[in-house]
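# Any chance you could fold what I've pasted below:
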Amino acid sequence: MRSILAITIGDVAGIGPEVVLKALSRREVYDICRPVVVGDPRALERDIGLVDGVEEVKVAGSVEEAEFRHGCVDVLVPYEVRSWPLPRGKVHPEAGYAAVEFVKEAVRLALLGKVGGVVTAPLNKEALRSAGLPYPGHTELLAELTGAKVYRMMLVGGGLKVVHVTTHSSVREACDMITEGRVLDTIRLSVEWAARVGISGPRIGVLGLNPHAGEDGLFGREEREAIGPALRKARHEGWDVYGPLPPDTAFWRAKEGEFDILVAMLHDHGHIPLKLLAFHECVNITLGLPIVRTSVGHGTAFDIAGQGRASPESLLKAIKWAALMAES
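Down below sits the predicted model:
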């Protein structure tokens, strides 16, 4: 039977409600999963006129009450936004608070086994901060909610799969976070994810931190002191790893089919090339959680909220990846 997926609407002032409706207007989504939305139904009703193919937004009291019928969007309502309607395209603490409440409910359902996975629309980091919430993004919130201690962000798109050793830290702090243990854990999570989605014996390219991957110590010590030792231990485990690789050429090599997965040391090392190739279609997958979680690879796009211009392609891809992982 097709897995049930909980899809959160993200920040109600952004494009989240619109892209959720657009994705669920596609019959193909219902062919691969049973989607139930988690959010404030008023945000969806406000955007329903922007979308063809959705006739009704229906509140469900529980997952068991959802109909999973194309044309009718089932919504679970763990929290209703106060002072509705909130203006589109503006940071508001209530929108930030609500977005977190939607995620909490989706994760709760996943941990209880009521849904097979969680797919998230974008939240806004400034709105979270204005609400007094300490999370720099979904990844850290999800780790707290699930009790995960070792977790990583993966981006998939444009023929690339990139797992990040560090993410939401300043570059100065991130450099200090590049340790042998952290790199090795990232490789391990990559291997485990590959097995889950049917990639046997993945070829993993591990990027260096410094220009030319340090040029044998000429441009930095991290490759010698942290990345190289992690690679040696990974090979001892029997994993097919390569590196440290100069980041400026590794992505071309992966695109040509030499590697199945790349491990990037820094947020922008991985994000920039992948979003250049697949900005509207890239997917964020969290590795190391006890639940399946995927997300869009874009933000709240306040500048186009409510205009009917938002693309649902990233969310569609996120749903497809979640459906695949939930079945594995």
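# Could you use CA atoms for every contact and neighbour count after this?
Fine.
# any idea how far stretch 129-136 is from the chain center?
19 Å (C-alpha atoms, centre = their mean, to the nearest Å).
# mind listing the strands for the stretch 151-300 of the chain?
152-157, 160-164, 203-207, 240-245, 261-264, 283-287, 293-296 (DSSP state E, counting those that start in this stretch).
# Also this sequence, please, to line up against the first:
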Amino acid sequence: MTASRLALSLGDPNGIGPEIVLKAAAELVPAQRERLTVFGPRCALEHAAQVTGLHTTLASLRLREAGPLVAGEHQPGVVSAAAGRSAVASASAAIRACQAGEFDAVVAGPHHETAIAQAGIRFSGYPGLVAQVCGEPEHSVFLMLVGGGLRIVHATLHESVSTALARLTPELVVNAALAAHKACRAMGIVEPSLALFGVNPHASEGELFGPDDQRITVPAAERLRAMGLQVAGPQGGDALLADRATRPADAYVAIFHDQGHIPVKLLAPQAASALSIGAGVLLASTGHGSAMDIAGTGQARPDALLRSLRLVSGWPT
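Got it, this is the predicted structure:
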């Protein structure tokens, strides 16, 4: 993936987003920093500059005020509706600017879902927000985690297992797989291979553990193969991942949130990138949260944000 102009939103301004944005920018060469425009409240960045001493870095950044906070609303480490509203507003502004052609991709800082919920905003993660802002169906945009040598796309995300199972269809799984295939090709993989997790343990062992795989993942795999794609499975996720040494896949399709998140976060703790794929706007974010326990202390590391920036930009490490 190569993007020359990036819109970078702060995420939750009361979290570590402002701090890691400045620290990441400080590690970029001037020519790379010039391609960034930061979206978010200035007061949060100014406070981060005081904590980190990166006043010169802040002065070198283009800033577009978005999701402004009034006096007293910027409180590092505090979960609040104002901060949640700001995170969604700054990311939405960056997505709209990218959709308008001003930027090639969006990189978003970590959000806090409780803060967004306190603001009364319906939010299921950045993929849903990309879909909403771009006016596309929510089921057409998916999350792909990249880290630890894995690429895992999620057919469902932030919802209960029962809710996810009720809306799972072969079409949804096929769409997730096609989005993963397209994203892998954008990363330079000419003929991506995919592997499909099952719904139930051992992909249901026929129907021993229920009819769900015969209803959902088996027909999805058949349709994908009929399209000419290389697809392994459906199979239990543990078996597919255990076979990586002998039968690696370029991307895996997880059915539920934890199926995909656990292996990536085990292999790449605090260092994974999250891609919202399937829409006209590409958004990358950190694979970790807003770390309210250390927000405003200067302890946060920018590793995951730097990886996300480099993943979509093609900039060297």
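# TM-score, when you put one on top of the other?
Superposed pair, TM-score by TM-score structural alignment, normalised by the length of the second structure: 0.93. Supporting alignment: 312 aligned residues with a C-alpha RMSD of 2.0 Å.
# circling back to that earlier point, what would the strands of the stretch 151-300 of the first structure look like in TSV with mean neighbour count?
Shown next, in TSV, are those (neighbours: other C-alpha atoms under 10 Å):
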stretch	mean neighbour count
strand 152-157	22
strand 160-164	26
strand 203-207	26
strand 240-245	20
strand 261-264	27
strand 283-287	26
strand 293-296	28
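# of all these, which lies closest to K275 of the first structure?
Among those, strand 152-157 comes nearest to K275 of the first structure, with 7.8 Å by C-alpha to C-alpha.
# Where in the second structure does the closest one fall?
Alignment of strand 152-157 of the first structure against the second structure: residues 142-147, by TM-score structural alignment.
# in the superposed pair, what's the mean gap between the matching stretch and the first structure?
Following the fit onto the first structure, the mean deviation recorded for stretch 142-147 of the second structure is 0.4 Å by mean C-alpha distance after the TM-score superposition for the first structure.
# The counterpart of H181 of the second structure in the first structure: how many residues sit nearby?
Per TM-score structural alignment, the equivalent position to H181 of the second structure in the first structure is V191. Other residues near V191 of the first structure number 20, with proximity taken as other C-alpha atoms under 10 Å.
# quick one: contacts for V191 of the first structure?
201-202, 239 (C-alpha atoms under 8 Å, 6 or more residues apart in numbering).
# mind checking how far it is from P85 of the first structure?
From V191 of the first structure across to P85 of the first structure, the span is 45 Å (C-alpha to C-alpha, to the nearest Å).
# in a strand, that's where G84 of the second structure is, yeah?
No: G84 of the second structure: not assigned to a strand; according to DSSP: H, G, I helix; E, B strand; the rest coil it is helix.
# Can you give me the separation between it and E207 of the second structure?
Counting by C-alpha to C-alpha - G84 of the second structure and E207 of the second structure are separated by 44 Å.
# The stretch 1-150 of the second structure: strands as residue ranges?
6-9, 36-40, 62-65, 105-108, 142-147, 150-154.
# and D31 of the first structure, how many neighbours?
10.
# make that P211 of the second structure, sorry
Neighbour tally, P211 of the second structure, other C-alpha under 10 Å: 15.
# just E313 of the first structure next, same as before
E313 of the first structure has 18 nearby residues by other C-alpha under 10 Å.
# now swap in the one 3 residues further on and tell me
Number of residues near L316 of the first structure (other C-alpha under 10 Å) recorded here: 25.
# returning to that earlier point: hmm, who's touching the match of strand 152-157 of the first structure?
Under C-alpha under 8 Å, 6+ apart, the answer for stretch 142-147 of the second structure is 127-128, 151-157, 176, 179-180, 260-261, 264-265, 267-268, 271-278, 287.
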